[in-house]
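[1] Show me the folded form of this:
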Amino acid sequence: LVEKGPARRDRLTEKDAVLITYGDQVTEPGKRPLVTLTEVLEAYVANAITVVHLLPFFPYSSDDGFSVIDYTAVNPDLGTWEDVERLGRRFRLMFDAVINHISAQSRWFQGFLKGNPEYADYFITVEEGTDLSMVVRPRALPLLHRFRTAEGEKWVWTTFSADQVDLNYANPEVLLRIVEVLLFYVEKGAEIIRLDAIAYLWKKIGTPCIHLEETHRVVKLFRAVLDEVAPHVLLITETNVPHEENVSYFGNGYDEAQLVYQFPLPPLVLHAFHTGEATRLSAWAAGLTTPSDETTFFNFLASHDGIGVRPVEGILSPDEIQALVDRTLAHGGYVSYKTNPDGTQSVYELNISYFDALSDPKGGEPLDLQVRRFLTSQAIMLSLAGVPGIYVHSLFGSRGDPEAVERTGHHRAINRAKFRRDVLERELADLTSLRHRVFYPYRNLLRVRAAHPAFHPNGPQQVLSLHPAVFALLRAAPDGSERVLCLHNVSGTDVEVRIEPRVLSSAGVLRDLVGGGTLSAGKITLEAYQTVWLGVE
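    As a prediction, this is how the structure comes out:
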């Protein structure tokens, strides 16, 4: 392993955008899915997407890949390591490290059940009747499950499900094995490693078992190892929790993750469009900071999971969060819950495609209006300081798949449909289709962003108060060479804003980077759900 790539602060630039996708997202007869995926991405997203986040592509037993049987193998149903490496020759790669837990079918856990001494301390057993009421639960499922072992029945720690068995990081051997896994991913081309569900890593009875100091120390260890032998590789932590807890994984800015998921963004953007006001979104964005120029946010609006609502606790009121829940249900979505320490349940996430969350599939609105609303939501995400992560179903304009929920019994299936290549390409070629109307303007937004240094992940940003219905963001290049004023109307009516010449340091002609055309500073009318990014002509 040797260092490669640019200096640390320039490992991610305005040119970078991440596509989040499954390895078998696009299939066709007679060809391995990873090969098909590579061909489709090469054909359609060149010069728009630079990083591909391959959701877990390992052999697995449940949870669409997040119950890994073998950390070091490629699921043969998807392809081979050679296929992964081929994708990596065209795009930078982001891998999942699903290391809080491992499949109950894995060799490690099966060895534990059979009494193999090598795996005796790989998992966490608890005496029946132990008080675990303080443990924070991300699911409405039992924390412990009973397994029959060679030494009798044992209660084993399972944070997420009976098939996802938590690893015991108090055992140094486990920690070393996982470090080896991370280094193996680096050898196979990973430049970004996502630490899945990392907040729950360390367990200590009598504590909430979330965000423990020992967990942060493990992240620091991973960072130190990678900085030493593969400093081009970045860590990103996935912690679907309130904002202050989330950003704690930046550490001091130099010793933990370089990226953290921007979890409050999806529900806040939804709230803005549902209410027609950007006030809450603007107030929150105005307070965003990072601890160093080696850290930045991973901005996203949709993913393979649902839209988490815990991250906006303390930002939106309980009534405002309930309004998001009600709108989700009205638009044909679902709601998932978590169990609280007192045994009650509260909303954990909203399960719905982001397009449907914004526009009721049965609402009868003109499709063009729905598309404009959706694209402006995405433009807000793309304009913010950080690196954008675009879920494949957002880029290709997918609606939800409620039939998949009925078929599988899992709420998250609503946003995990797969594409047949011939159908996808036919719909992309159809000028009247939803996919065509979303994909090509979205790709244009990505290319515009990549062409302007003002969108650098660490470039400064300033939220402007121009109108309650407008999310206005002034971006600037780190070296001050360029400014871009990003205007987003989150309401269904036209609004007028006034742009002072000093905002862009120019009294001259301004250019609309997205729509083309020129205009002058002064009063500007934004149409319903319109995006305008202004640069100096």
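[2] use CA for all of it now, contacts and neighbours both
    OK.
[3] Show me the strands in the stretch 51-200 of the chain, by range?
    Assignment of strands within the stretch 51-200 of the chain using DSSP state E, counting those that start in this stretch yields the ranges 51-54, 92-97, 101-103, 125-126, 144-149, 152-157, 164-166, 190-195.
[4] Indicate which one of these is closest to V497.
    strand 51-54 (36.0 Å; C-alpha to C-alpha).
[5] From the rest of the structure, what touches the closest one?
    Residues outside strand 51-54 that contact it (C-alpha atoms under 8 Å, 6 or more residues apart in numbering): 16-23, 91-96.
[6] The structure of the following sequence is requested for comparison with the preceding one:
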Amino acid sequence: MTGFTRGRNLRQNETMRRAPESVHAIADEALAAAPADLRETFGLRLDRWWADLRDGLAGVYSPEDADGLGERLVRLAAAAFLARDPELRRLDAERTLAPDWFQQSDMLGYAAYTDRFGGTIAGVQDKIGYLQELGVTYLHLMPLLRPRPGDSDGGYAVADYRTVREDLGTVADLTTLATALRHSGISLVLDLVLNHVAREHEWAEKARAGDERYREYFYTYPDRTMPDAYERTLPEVFPDFAPGNFTFDDDLKAWVWTTFNSFQWDVKWTNPDVFYEYADIILFLANTGVQVLRLDAIAFMFKRLGTNSQNQPEVHFITQALRAVSRIACPAVTFKAEAIVGPTDLVHYLGQGNHHGKVSDIAYHNTLMVQIWSMLAARDARPAAYALRNLPVAPSTTAWVTYLRCHDDIGWAIDDDDAAALGLSGRDHRAFLSDYYSGVFPGSPARGLVFQYNPATGDRRISGMAASLNGLESAIEQNDSAALDLVIGRMFVAYAMVLGWGGIPVVWMGDELALTNDLHWADEPGHENDNRWTHRPSMPWDLAARRTDGTTPAGRMFGVLRHLIGVRSGLPHLHASVAAEIPALSDPGVLPVLRRHPVGPMLQLYNVTDSWRSWPGDRLAEFGLADGIDQISGDAVRPGDEGNVWLPPYAALWITAG
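    Below you'll find the predicted structure:
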């Protein structure tokens, strides 16, 4: 009997066994050539995560399929564990000992397209110093795995998950970059598209060639009977240029499910082979050094007749099982849910009920993003306060990803019930926001573009850089210094809310320089029908070289943002395990955010208007902050003679005990 086996028997006697003996036997066989310490480590992880894996699979597949798939996945995880670089194994150990690494207040994300930021993967590596100057600890490079030729939905129509776009570099380059970033204290984040593959992907090509095994990777129908039945309750994602959710394929001689575009084929997660394929891809990417996987289009993964086929319960079972496989082989890897869904569905992607803390580790706080833009347009914090206050509390082991802009359009996820509770019409408020940010509303300085107008619902999503949506072009054209001050003020208070919420704040490339819309977005082939490219400009490195010039909008914004980031990094109050609370408002134009950390309370006050607003001084004492200090300015916060604290236009205060 080996020492490893004796140790396992001891654990069983102490009722610590979680994985059955048959599963450990599979692992023992797969790891027979490995040193004893590695076998022991893998066995401990298997015990820890087996229940999550088995329960996740059981929520989707039959008992027989779940058992067979579970055994295959253990072999797969063991092989990936053996192939893992020793430096990555050390990172696994570090992250196991410090599982809250991504919840720390010094976390700062940055998101960019590789070609538009550095030209190539190697070019991004040359810019690590710039990222470090800003304080970045998390770099999200937009889709860089090989897409289909031509229009690829910005890279989200993936033709091969195991190769890199040829013009960007190779997988070896990606591994080198991940290593260099890791040595610089920066985690690499990549997209993993879970809902669909390109029509040109190997699976789809084999299906089109008549391979029945791969045809079962997709939803295909010989006629319109089932597609029409599904369509009765399915929304359209791109009603302008990709209406409907099914496409007839001449090679298949069948209708195939295509939620997003005709060239993006939805995969069938009810097939255990599809799950196995994606688990293999996750472990492959993990072993290149990727530390965070952004699970793209996760809300759409499971289909159910009579529903909108979004946010189905099986999505969370699938994610739980994928996460468990990852934890067994490479626990340094973190899952991020890209779930741009309604407020009531959002928190489920961080785990509720039986999935509490077992699905994605981090998720986009789409509600906060939308409510920030709503506050800036309406100069009113009441709808935001109501919506944010009524969100369920996320598990304390998870973190929100907060952001002002991303690569995508802005959809106005304003809940009708939330609006009605305040006597508002959700539809009317969404229409107002679209009018305001497209510059149609009287007095609006915004320069956004309408994306995907849906006449059936009236919805109009918006494209545009943050500075453009806040009116920078208008201020420059009018040579209006006061208007420019207000633009910088709006950017300041917006990013203060993003940075002050807790979790991982992410800066969209160019926001740190107040970049405006790319007016030539339609000139590139394949972009002409997609105005989201207006907020995906190339990085003007000549402008970035002058980022310390405080006389320019770029220099002012860089200085403002860098200061906020520096202050944030030193505040334990912003650890993501501490929930943000929304106290009662004292002024409709001031959003209060309270954080009750063991080191003491922190009250944040955000004036979302262009006028002076007050906050009652006695409420500082209510929160234990009568002698508070604003951490952003370093000044004491004291009420005036009339008993109020006064906030200038677009002010932000982060108040802690003095």
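[7] tm score of chain vs chain?
    Comparing the two superposed chains by TM-score structural alignment, normalised by the length of the first structure, the resulting TM-score equals 0.91, with 524 aligned residues with a C-alpha RMSD of 2.4 Å.
[8] returning to that earlier point: quick one: the strands of the stretch 51-200 of the first structure as TSV, columns for mean neighbour count and distance to L358 of the first structure too.
    As requested, the strands of the stretch 51-200 of the first structure are arranged in TSV below (neighbours: other C-alpha atoms under 10 Å; distance: least, C-alpha to C-alpha, whole Å):
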stretch	mean neighbour count	distance to L358 of the first structure
strand 51-54	23	25
strand 92-97	23	28
strand 101-103	26	34
strand 125-126	16	44
strand 144-149	15	38
strand 152-157	16	38
strand 164-166	26	33
strand 190-195	23	28
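[9] Of these, give the one that comes closest to L1 of the first structure.
    Nearest to L1 of the first structure, of the strands of the stretch 51-200 of the first structure and by C-alpha to C-alpha, is strand 190-195 at 11.9 Å.
[10] picking up where we left off before, want to throw the contacts of strand 51-54 of the first structure into CSV with distance to T149 of the first structure?
    As requested, the contacts of strand 51-54 of the first structure are exported to CSV (distance: C-alpha to C-alpha, whole Å):
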residue, distance to T149 of the first structure
D16, 48
A17, 47
V18, 43
L19, 42
I20, 39
T21, 37
Y22, 35
G23, 35
F91, 45
R92, 43
L93, 39
M94, 37
F95, 33
D96, 30
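[11] Please confirm that A122 of the second structure is located within a helix.
    Yes - checked against DSSP: H, G, I helix; E, B strand; the rest coil, A122 of the second structure lies within a helix.
[12] Would you confirm that it contacts A172?
    No - using C-alpha atoms under 8 Å, A122 of the second structure is not in contact with A172; the gap is 10.4 Å.
[13] Map G589 of the second structure across to the first structure for me.
    Correspondence of G589 of the second structure to the first structure, assessed by TM-score structural alignment: A469.
[14] So which of the strands of the stretch 51-200 of the first structure is nearest T290 of the first structure?
    strand 190-195 (18.7 Å).
[15] Just tell me the aligned range of that closest one in the second structure.
    By TM-score structural alignment, strand 190-195 of the first structure lines up with residues 290-295 in the second structure.
[16] which residues does I632 of the second structure contact?
    Contacts here follow C-alpha under 8 Å, 6+ apart; on that basis I632 of the second structure touches 563-564, 567, 652-654.
[17] Redo those residues as CSV? Include distance to S614 of the second structure.
    Formatted as CSV, the contacts of I632 of the second structure follow (distance: C-alpha to C-alpha, whole Å):
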residue, distance to S614 of the second structure
H563, 24
L564, 22
V567, 24
A652, 12
L653, 12
W654, 15
